[in-house]
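S.K.: Fold the following for me, if possible:
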Amino acid sequence: MSFPIPRNEIERLAALRTLKILDTDPTSDFDAAVEMAAAIFDAPIALVSFLDQTRQWFKAKKGLEVSQTCREIAFCNHTIFENRLFQVEDAPRDERFRRNPLVTGEPNIRFYIGVPLSLDGQTNIASLCVIDTVPRRATANQIAQLLRLREVVISLIRTHRIAIDARTAEKDARQRGKLLSQVERMSKIGAWSLDMDNLTTQWSPRTFEIHELEADQPPSLDGAIAFYPEHERERLTEAVRNCMEQGLAYQIETDFVTARGNRRRVRSSGELEQGEDGRKSLIGIVEDITAQHEHEQQMWRAAHIDTLTGIANRRSFHEEFRRRQAAPPPAPEQMALLMIDLDDFKDINDGHGHLAGDQVLSTVAARIANAIPPDAFCARLGGDEFAVLLSSVADVASAEDLAGQLIEEIGRPIVHGARTISTSASIGVARQGQANADQASAGEDSAGKDSLFAQSDLALYHVKQNGRGGVKTYEPAITDALEERRRAIALVRSAIAEGRLEPHYQPIVDLKTRKMRGVEALARIRNADDTVSGPARFWQALHEPQCAHEIDRVMLELALRDFARWKHEGCDIGFVSVNASSACIHSDTYLERVMEGLARHGLSPSDLKIEVVEGVFLDEDSNDVRDVLERLSAEGIGIALDDFGTGFASLSHLRDYPIDCIKIDKSFVIGLGENENNTAIVNALVSLGKSMNLSVVAEGIENEGQLDFIAALGSQFGQGYLFSRPMNATQLAEFATGRDHAGSWTVPDTGSRT
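M.R.: Take a look at the predicted model:
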């Protein structure tokens, strides 16, 4: 397998040999760099890879067991050859890599991104890379962070080279008897001594350089201590005194200000020495560690600070939580957690661009940081999710009040260029006292972080499932509701997997002739004991998008199959109506799946009606919904608006969407003739349908009185228990036994009302 070789390969290999880094032991600073690289991309693998003549060797690695591979299969060959950021979005689809054993086998590379590492800007000796096992594309923000992290890694390599040079110099100095001057020159270390009899000092030339003083007369002990900031002097003075009086050696890292006013970071150490003549002196060194300290600070910031918003990141937040939890707050105050999620943030990115999205995140972070109390701690946990930790909350109401303030602050418009962006947030609140009580009642041994995070996350989920833009404090009922939802979803998924989800059909009847004109397919689950469960057992699953999408997919296929069989058997049924959820309508393949299903079963578009509820029209991408429904209608498929008059009813939906049928919800049919408001509403809806040339179906007709009233108001069609309960496909075919002379099916007047 061939690979690209840089033009300066000979010089590159020579520079790598000079560095003397190959096969050295792992170090915490390089390991921290790959940890951060993986965290930036939320990827499983990150490497610092040096490319030798026949192998690539990993100085630092995350998510990979091996420490080297043969060079010919290394993706990093392309990174150092290109001399710029190199990205592979989907390796199996890339002709250069699809047969690479790292792609076809472990670690199954799909995504790769790498940047070259060079000390002189021309000779690429290594790469910093991130690998994932799923295809993806790096965001602009991730790329920017990777490029900044590259500078940190280059600094680490440069520091390694300096250390190698220093060790080499030290060895040479010993051989030549010039150890002190050589170490000082290479390592920024100065030596000093203090005669304890007369308190006079002696400094090496490098010590003068560190202090930025002319190399003539060193200052006194008090004068030397004066170079340190006032808040550090007491600590240093006490260390020197203990060394002089008790012989206790010391080493202190501290800030330092030179004679020219430049801030430095130094490491000072000293110990007591007694000469052959009995004279005692204090000897020590002072080391300029400014560069090392800045690197450490840069690495700390990379590990703990969110680079986009400037507030703490997820790792820092969890560390802070553990720190505060280790020191319990005084009673009766308790720790509380606010989980914050921006509503519809994806739409901001899609509609205004990622730069606008980044500004929104930065602005929201600043608003949260400015609004919370001084002792609170906030962080961006990732994406559009933030968290606020409160150490002293007297009661839940206090946390809710702060959450309400944050909702208002976050909701203020954000100006981006010439545009104004509207934002909103949902917040879940949990209090540690409640979390501990719930865990204790559940028989768990440890209470705290996991429970508090889980409860605030559940409260947040509750808000987002119930309209968004609000605050909800955790209560046990939320867990109960979510557990019911989980069971409902599990029930539906197992029914689909085992072929136990089946359509039952309810006739849609012409109210004048009582002839069956069509049927509506309703989802039912056949249990192991052959009983049938209706939606009361699994209605929560209908509100879970993926689950609803699967239900719709199965129901469409089975309904078309059954309808084709009825036609083959000679049943005169005009159409079958199936429900379509919002998740289904928004699927890119829905229209194609419907048309392919009709063709596969030999049916025409007029054999099918699609029923939708008005909530489908309220999504941000309602234009896409309109496009799908218009294309379905253009093919000849009927569109019915189900449960009309409830929820978010709007006449504009009838005007703006290709609706040809409205179905009056059964809640209005109940009480007709007894409740004046119901009667008025049904009358208005029937009249509206007639005026707009729409078919009107009244749902939930259960007795003759309701039927007579509905018919008198002018509704053409109806369905309900008066005519028939829902039946499976075989029962429906058997039910259609009332043939008239014209050969059409007639719903019996009696016998189907129980």
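S.K.: switch to C-alpha atoms for all contacts and neighbour counts from now on
M.R.: OK.
S.K.: so who does Ala169 touch?
M.R.: Residues counted as contacts of Ala169 (C-alpha atoms under 8 Å, 6 or more residues apart in numbering) are 182-183, 186.
S.K.: pretty sure it is in a helix, no?
M.R.: Yes: assignment of Ala169 by DSSP: H, G, I helix; E, B strand; the rest coil places it within a helix.
S.K.: next up, for comparison:
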Amino acid sequence: MAIARQRRFWTLALIPALTLATLAAGLPSWALGALVAVQAALLWSALRDALALGARSEPRGHALMRDRKGVLDLLNAQGLGTAQGAAAALAVRLDDAPRLARQLGATSFAALRDTLAERLALSLRDQDLFCALETDGFGVALQAQRGLDLGGILAVAQRIQSRLSAPLPINGVTLWPSVSIGFCLSPRAAMLNGLDMLQAAEAAAERALRSGPGALNSYSVVDFPSTMTGDRVASLRRALENGEIRAYFQPQIEASTGAVSGLEALARWQHPQNGLISPGEFLPQIEAAGLSPRLAERMLREALTALKELDAQGLQVPQVSVNLSAEELRNPRLADEIGWELDRHDLAPERLTVEILETVVARGEDDIAVRTIARLSAMGCGIDLDDFGTGHASIANIRRFAVGRIKIDRSFVTNMHADPDQQRMVAAILSMAAQLDLGTLAEGVEHPEEQVKLAQMGCGHLQGFAIARPMPASDLPGWLRAHLAALEQGEPWVENAEDARQAAGPHKP
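M.R.: Have a look, this model is predicted:
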């Protein structure tokens, strides 16, 4: 469209030459006047089109700039994670803004902000968004991408600071603006104080301004501890004691045979008034209230009880796995307590697997956690490394923590049947695991074709909605019998693929 308009404009520009040629040919004056009138009308039409085209060619900053709601919509949609990772929020604040506003006056200060907005847009990708903050700055939503970790955020923040700090002439004076930036990578950390990610980033930016100029600050539960009320803590404690918060179980299968190889115990809150509450809402509050050890104790007992009851019904499940946080692993008595529970339920240690996050292994300096895990491994318990690929654990620490199996994070699994890049990532993880003699389990399998592809690639075990959703212990016997019957008849056992996709979401935080 723009090219066509340009050609039309330049074609019309030849009309004066044609007019001169007509004049030289000796046409009557009325014909010449008519030609001039037509030329004027056509030139005005072309000029109007050119002006309209220019008005619609917005600067890049206008294309990325939204209102606050637009930025929050992106963060809310992707904050807890997608197949490509998790989104992040930044708050960019102009250092010494009150003084600059007084010095420049309203008009020039507005021009400064407009220029900074254009520079900010040039620092972001087309899919990222930003908005103006009520304070002197901008809120930024970085769309989810793999590898958007602390290092990636710092690189983006430094790029923004470099671009926005370039000299800027205003009213004959050269300004050297600088900005301080706060950022939030964890929506769960923000939830602890009832904030959204952008509000958390603004709180971090406020702290950065006080450290300024050109400072960076992150929002974390360490720097901004939770403001849990006594009533909320009491509510969580009651839910743990009366069984509202209890274990649900998600089956795991062998990829090559379809046989059930284990169960994972996952915390769920069945609230009497609000129904099933997402673990992403209550688990951060459990941690902030100091109730994580109490939750771990309940999950362990319910997991071992479920395994024992299945044994009594002749439904053999090789093992059950429970998740333990870094705080729980720092309990020097944890291995003894787990040993007592195994004895009380008359179960061999091999029937229990402990799942630890890769972020725990990445922080390999925690000697108490190392000793605890080493004792559990020596007892015979399995050690699974959860969410592999998201925490940058070194191979040395994987060995140091006696890891026996890695769980491939769902961000690598989702849509891998149709994405060659995803397949190459999974193939690299499987190759590394084979070289280190580690078992493998892919989590977040939500499509039957993902299940088939992973089995073809040599992944050992599978877990996800395409196989089974988490279920209460009372539903396990029925599911196990139906699954066994399907295997005996040679039928593949997957739930309806469309149902699996609609129900897909984080299985656990």
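S.K.: possible to save the contacts of Ala169 of structure 1 as JSON lines with distance to Val393 of structure 1?
M.R.: Shown next, in JSON lines, are these (distance: C-alpha to C-alpha, whole Å):
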{"residue": "Gln182", "distance to Val393 of structure 1": "59"}
{"residue": "Val183", "distance to Val393 of structure 1": "56"}
{"residue": "Met186", "distance to Val393 of structure 1": "55"}
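S.K.: Can you add neighbour count and give the residues you listed back as a markdown table?
M.R.: As requested, the contacts of Ala169 of structure 1 are arranged in a markdown table below (neighbours: other C-alpha atoms under 10 Å):
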| residue | neighbour count |
| --- | --- |
| Gln182 | 19 |
| Val183 | 20 |
| Met186 | 16 |
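S.K.: could you say which helix or strand contains the aligned residue in structure 1 for Glu355 of structure 2?
M.R.: Following TM-score structural alignment, the counterpart assigned to Glu355 of structure 2 within structure 1 is Glu611. Secondary-structure element containing Glu611 of structure 1, defined by DSSP states H and E: strand 608-612.
S.K.: What strand or helix carries the counterpart of Leu240 of structure 2 in structure 1?
M.R.: Using TM-score structural alignment to pair residues, one finds that Leu240 of structure 2 aligns to Ile496 in structure 1. When elements are assigned from DSSP H and E, Ile496 of structure 1 belongs to helix 476-497.
S.K.: tell me which residues in that helix are buried?
M.R.: If you call a residue buried by 16 or more other C-alpha atoms under 10 Å, then helix 476-497 of structure 1 has these buried ones: 478-479, 484-485, 487-489, 491-493, 495-496.
S.K.: wait, doesn't Ala425 of structure 1 sit right on Gln405?
M.R.: No: with contact defined as C-alpha atoms under 8 Å, Ala425 of structure 1 does not reach Gln405; the gap is 11.3 Å.
S.K.: Helices of the stretch 201-350 of structure 2, residue ranges please.
M.R.: All helices of the stretch 201-350 of structure 2, identified by DSSP state H, counting those that start in this stretch, fall at 230-241, 279-288, 292-312, 326-329, 334-344.
S.K.: The first one vs structure 1, average offset?
M.R.: For helix 230-241 of structure 2, the mean distance to aligned residues of structure 1 following superposition is 5.0 Å (mean C-alpha distance after the TM-score superposition for structure 1).
S.K.: about what we covered before: so what's the residue count around the match of Glu355 of structure 2?
M.R.: Residue crowding around Glu611 of structure 1 was assessed by other C-alpha atoms under 10 Å; the count is 21.
S.K.: Just the contacts of Ala169 of structure 1: which are in helices?
M.R.: Applying DSSP state H to the contacts of Ala169 of structure 1, the entries found in helices are 182-183, 186.
S.K.: neighbours around Trp340 of structure 2, how many?
M.R.: Counted with other C-alpha under 10 Å, residues neighbouring Trp340 of structure 2 total 12.
S.K.: how about it, what's its partner in structure 1?
M.R.: For Trp340 of structure 2, the aligned position in structure 1 is Glu596, judged by TM-score structural alignment.
S.K.: what about that match, distance to Ala634 of structure 1?
M.R.: Counting by C-alpha to C-alpha, to the nearest Å, the separation of Glu596 of structure 1 from Ala634 of structure 1 is 16 Å.
S.K.: can you give me the helices for the stretch 351-500 of structure 1?
M.R.: Taking DSSP H, counting those that start in this stretch as the criterion, the stretch 351-500 of structure 1 carries its helices at 354-371, 396-411, 432-441, 449-465, 476-497.
S.K.: Tell me the buried residues in the fourth one?
M.R.: So the one you mean is helix 449-465 of structure 1. Neighbour-count burial for helix 449-465 of structure 1, counted by 16+ other C-alpha under 10 Å, picks out 449, 451-453, 455-464.
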